[in-house]
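Undergrad: Structure for this input, please:
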Amino acid sequence: MPQGLALALYAALLRLLTPLYLLRLWRRGAQEPLYRHALGERLGFYKAGTEPGRLWVHAVSLGETRAASALIAALREREPGLRLLLTHSTATGRDAGAALLRDGDAQTWLPYDTPGAVRRFLRHWQPRVGVLMETEVWPVLQREAERAGLPMVLANARLSEKSLRQGQRFAALMRPAARRMALALAQTEADAARLRLIGAPRVDVAGNLKYDIAMDPALTARGQAWAAQLGRPVLMLAVSREGEEAALLAEWARRTSPRPLLAIVPRHPQRFDEIAALIQGAGFTLARRSTWGDTPPAEALQADVWLGDSMREMPLYYGLATVALLGGSFEPLGGQNLIEAAACGCPVLAGPHTFNFTEAAGLAIAAGAARRCGSLAEAVAQGEALCRDEPTRSHMSASALAFATAHRGAAGRMAAALLAMAPP
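TA: This next block holds a predicted model:
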């Protein structure tokens, strides 16, 4: 299909689907009210004027926003008067991003990828450069940015083999979008090679921003204090995804007492109540983190399972955990970020599916900070064994901290490249 026709059909389809997108947001807002905030921004409409020239960073959700925090800190270090435009697509991303703002900064939703919405967005904000985090390449946005003379950069860029195959399937859309990218700052050499295959004209390997994310030491210390209060080990399923919690609870029911405390921290907040019901339905006593403040009550200390139903407290949970099972890796979902666990010194057991973090997982395993398990049952068995094996666990913890420290520096490299491309 000719590229121009493919883009026209894509844009027309998105226009037709826009009412359904807005309805879906409204429904989702019943559980997460932020989704109902400023719906006009999704279409490129804004209530007040603004000054042009901000540096624009788009971080779609929570994970990308956390990675962006390291980049933004490095940018501010090099340009103290930086004015930032921060955009998101999810409520968790926008909520976390609000903490990164300073006087003179702005935050908004990224508009839908339709010509009218994108043009209104670019005319209103007139940023000096656009930075898309990790995988966010949008065909219409790329075309309109090129027409507006706006350089676009893909930062902390990653592209798995699966995503490459999908991109090649829709090459009439994705190849022109990739070609319009002024610069891609890839996490790894493998990511860089795949980005070049999809059409990116200039790709540099800068490393992974997630090694540079600052872990809150106060939160980690609080988690460690809770672990001391418990007086028993904690096996945690960290950043869990659909299907993993039920499988873990079924496996946990087969384990004999005395068992460690089981902690489950779901990836998506809209699933907190669903997971609570699963835990209680499996016959376990439940304590929810959201029901107490700085100190768990006595009944929580006696519970079978803790549900980590709070946001932006992962350092606390990694401080609490004796061993962490890596969420998203026990179903074919690609795994979650294990770098945060390493930065907190928490040993990790990963499942067979870590294609979203192939290099980081491989390096962590090679460094002795993590282990690979072929199944959830194997991971639970190894986790319980590690909970009893303090010398091995201490060695893994020290290896994790050394691994996380050794790979820092991507934020500074990316900040320097961005500011060279778009000086104040």
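
Undergrad: C-alpha only now, for contacts and for neighbours.
TA: OK.

Undergrad: Please give me every residue in contact with the residue nearest to L25 when sequence neighbours are not counted.
TA: Spatially, and ignoring its direct neighbours in sequence, L25 is nearest to Y35 (5.8 Å; CA to CA, 6 or more residues apart in numbering). By CA atoms under 8 Å, 6 or more residues apart in numbering, the residues touching Y35 are 25-26, 28-29, 90-91.

Undergrad: how close does Y35 sit to E299?
TA: 35 Å (CA to CA, to the nearest Å).

Undergrad: Which helix or strand contains the residue most central in space within the chain?
TA: With distances taken as CA atoms, centre = their mean, G63 lies nearest the centre of the chain, 1.7 Å away. Assigned by DSSP states H and E, G63 belongs to helix 62-78.

Undergrad: next one: L418
TA: With DSSP H and E as the test, L418 turns up in helix 410-421.

Undergrad: Quick one: list the elements packing against that helix.
TA: helix 62-78 (3 or more CA pairs under 8 Å, 6 or more residues apart in numbering; DSSP states H and E).

Undergrad: Off-centre distance for the helix it packs on?
TA: In terms of CA atoms, centre = their mean, to the nearest Å, the centre of helix 62-78 is found 13 Å from the chain centre.

Undergrad: which strands and helices sit next to the following helix or strand past it?
TA: Next helix or strand after helix 62-78 toward the C-terminus (DSSP H and E): strand 84-88. Other elements packing on strand 84-88 under the criterion 3+ CA pairs under 8 Å, 6+ apart are strand 55-58, helix 91-97, strand 106-109.

Undergrad: The residue nearest to R76 when sequence neighbours are not counted: what's it in contact with?
TA: Closest residue to R76 apart from its sequence neighbours, by CA to CA, 6+ apart: L82 at 5.9 Å. Shown in contact with L82 (CA under 8 Å, 6+ apart): 54-55, 75-76.

Undergrad: Check C373 too.
TA: 349-352, 379.

Undergrad: Mind putting the residues you listed into TSV with distance to R232 and secondary structure?
TA: Putting the contacts of C373 into TSV (distance: CA to CA, whole Å; DSSP: H, G, I helix; E, B strand; the rest coil) gives the following:
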residue	distance to R232	secondary structure
L349	19	strand
A350	22	strand
G351	24	coil
P352	28	coil
A379	19	helix
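
Undergrad: Please generate a structure for the following sequence too, so the two can be compared:
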Amino acid sequence: MARYLYSLIFYLITPFILLRLLYRAWKAPAYAARWLERFAFFPSRPLNKPIWVHAVSVGETIAAAPLIKSLQQRYPDRDIVVTTMTPTGSERVRALFGDSVFHVYAPYDLPGSVKRFLRKVKPETLIIMETELWPNIVHYTARSGIPVILANARLSERSARGYQRVRFIAQPMLQALSRIVAQNAADAERFKLAGADDASVVVSGSIKFDFSIDPSLEGKSQKLREQWGVTRPVWIAASTHQGEDQPALDVHKKLLKQWPNALLIIVPRHPERFKSVYQLCSSAGYKTAKRSANDLLDETVQVLLADTMGELMLFYGAADVAFVGGSLIESGGHNPLEPAALKMPVIMGPHVFNFEAICHELSAAGGLKFVGSAELLAERVGEFFEDEVYREDVGLAASSVVEANRGALERLLNEIDYELQEYRVRHAHRKI
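TA: Have a look, this model is predicted:
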């Protein structure tokens, strides 16, 4: 009954969702395209025993990349279907996989759209990355006898409290999942308390530790440093949100007093903010270069605006110190493992509930430093600029955490193997 009421409300608010899409398209034109896909209207093609992987946006797509590549190697006879919800996620899928996967936007969680999508794609399993759970997608997929696996699953205390408030709809949804493969024991326990069946919950660790680094990255990053000036101190404010750019610029002003040739690389999380962040940098009086314009970056340039997509690791590799955004404001923080894997000291604000266990493990090892304000951020960056040995020690500590936690991907793949085998057995019995 609860899900029917939810579906009715979803139908009623759909016009407002479309108006929001229109508003977002005003800021980011990519949102204006491919609306019909969101209602499962798209040209279909024959797919062979497809595995459907859903990753909502850029972060989940990057995290899913090693999984998708492993599935392609493990099941070369199967098609991989990848869905996202955002244009930036879509761009990442296309950049990473091209035509080797079938990619469309995920259907809105309306019964008609979900059933239409299932009829067209006919998946043999659905793998949902992290926390992107939708009641109708889970219900109709599971009702079709298709295993639904929540992979690399995490549930923060904040989200768990939200699930408790809507337990009447969350519990049936969680119980319809074939497997919840949680990142850690705390996440697993929160899923159980929210209503998941104990037997369906397993712990694999986080597959975010299992990403690989392009062997050519070091050379490319070094080439950038040579263009900028090898000896100048460089720090990066990565994946920043509104409310973090100005503090980063204020920090840089303080740093320039002691290191006049210091360079800040600022990487806004959302492409629609590139223009406004550039204006912010310019109005603050900084000589600012744009990556997209291939501006000359001599030592007089104080800020580089990284207004391109897919180059974050390149910029991490070219910097000395990394501040990871989404953490000075209550957005939950972004992935600290990428700079950590590059042996960089990592700094984050206090709001890291999206990566809580990972951040605290990095912090306990000495590889991540928390700050609660722009003043403390300036102090920490300055300490790393001042002491190269300290900077290297903290970077090595961060890297050691990444190396020690690899292996979650193989454990997740084993769970997927099991569910696919069970599906084939059930399917074979139905045919007899």
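
Undergrad: Does anything pack onto the longest helix seen in structure 2? Which helices or strands?
TA: Using DSSP state H to define each element, structure 2 has its longest helix at helix 2-27. Applying 3+ CA pairs under 8 Å, 6+ apart, we find helix 2-27 of structure 2 packed against helix 135-143, helix 167-175.

Undergrad: Structure 1: strands as residue ranges?
TA: Remark: strands assigned in structure 1 by DSSP state E are 55-58, 84-88, 106-109, 129-133, 152-157, 183-186, 203-205, 234-240, 261-266, 286-288, 305-307, 323-326, 348-350, 370-372.

Undergrad: Same list, these, but as TSV with mean neighbour count and distance to L173 of structure 1 please.
TA: Output for the strands of structure 1, formatted as TSV (neighbours: other CA atoms under 10 Å; distance: least, CA to CA, whole Å):
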stretch	mean neighbour count	distance to L173 of structure 1
strand 55-58	25	20
strand 84-88	23	22
strand 106-109	20	23
strand 129-133	24	17
strand 152-157	27	17
strand 183-186	26	18
strand 203-205	19	19
strand 234-240	25	32
strand 261-266	24	34
strand 286-288	21	45
strand 305-307	24	42
strand 323-326	29	34
strand 348-350	29	35
strand 370-372	23	37
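
Undergrad: Which one of these lies nearest to L14 of structure 1?
TA: Of all these, it is strand 106-109 that lies closest to L14 of structure 1, at 16.8 Å by CA to CA.

Undergrad: Against structure 2, what's the mean shift for that closest one, could you check?
TA: Compared with structure 2 after the fit, strand 106-109 of structure 1 shows a mean deviation of 0.9 Å (mean CA distance after the TM-score superposition for structure 1).

Undergrad: Could you tell me where that strand falls in structure 2?
TA: Aligned using TM-score structural alignment, strand 106-109 of structure 1 spans residues 102-105 in structure 2.

Undergrad: same thing with stretch 415-422 of structure 1?
TA: Residue span in structure 2 matched to stretch 415-422 of structure 1, by TM-score structural alignment: 413-420.

Undergrad: buried ones in that stretch?
TA: 413, 415-416, 419-420 (16 or more other CA atoms under 10 Å).

Undergrad: and if you look at stretch 158-170 of structure 1?
TA: Here stretch 158-170 of structure 1 shows 158-160, 164, 167 as buried, counting by 16+ other CA under 10 Å.

Undergrad: Same check on stretch 321-335 of structure 1?
TA: Here stretch 321-335 of structure 1 shows 321-331, 334-335 as buried, counting by 16+ other CA under 10 Å.

Undergrad: Can I get these in a markdown table including distance to L249 of structure 1?
TA: A markdown table is the format used below for the buried residues of stretch 321-335 of structure 1 (distance: CA to CA, whole Å):
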| residue | distance to L249 of structure 1 |
| --- | --- |
| A321 | 17 |
| T322 | 18 |
| V323 | 17 |
| A324 | 15 |
| L325 | 13 |
| L326 | 15 |
| G327 | 14 |
| G328 | 16 |
| S329 | 16 |
| F330 | 13 |
| E331 | 15 |
| G334 | 21 |
| G335 | 19 |
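
Undergrad: which residue packs closest to K220 of structure 2, ignoring adjacent ones?
TA: Distance criterion CA to CA, 6+ apart; nearest residue to K220 of structure 2, sequence neighbours excluded, is L314 at 7.1 Å.

Undergrad: And for A364 of structure 1?
TA: A370 (5.5 Å).

Undergrad: Can you find the partner of the one you found in structure 2?
TA: Counting by TM-score structural alignment, A370 of structure 1 corresponds to L368 in structure 2.

Undergrad: distance of its match from V114 of structure 2?
TA: 42 Å.

Undergrad: Same question for F323 of structure 2.
TA: In terms of CA to CA, F323 of structure 2 sits 40 Å off from V114 of structure 2.

Undergrad: for L304 of structure 2, same thing?
TA: Applying CA to CA to L304 of structure 2 and V114 of structure 2 gives a distance of 43 Å.

Undergrad: just to revisit the earlier point, determine which residue in structure 2 is aligned with the residue nearest to L25 of structure 1, please.
TA: Aligned partner of Y35 of structure 1 by TM-score structural alignment: Y31.

Undergrad: Q224 of structure 1 too?
TA: In structure 2, Q224 of structure 1 lands on Q222 (TM-score structural alignment).

Undergrad: In space, what's closest to its match - neighbours in sequence excluded?
TA: Closest to Q222 of structure 2 by CA to CA, 6+ apart is A318, at 6.2 Å.

Undergrad: how close does the aligned partner of the one you found in structure 1 sit to C346 of structure 1?
TA: Under the alignment (TM-score structural alignment), A318 of structure 2 pairs with L320 of structure 1. Look at L320 of structure 1 and C346 of structure 1: by CA to CA, they are 9 Å apart.
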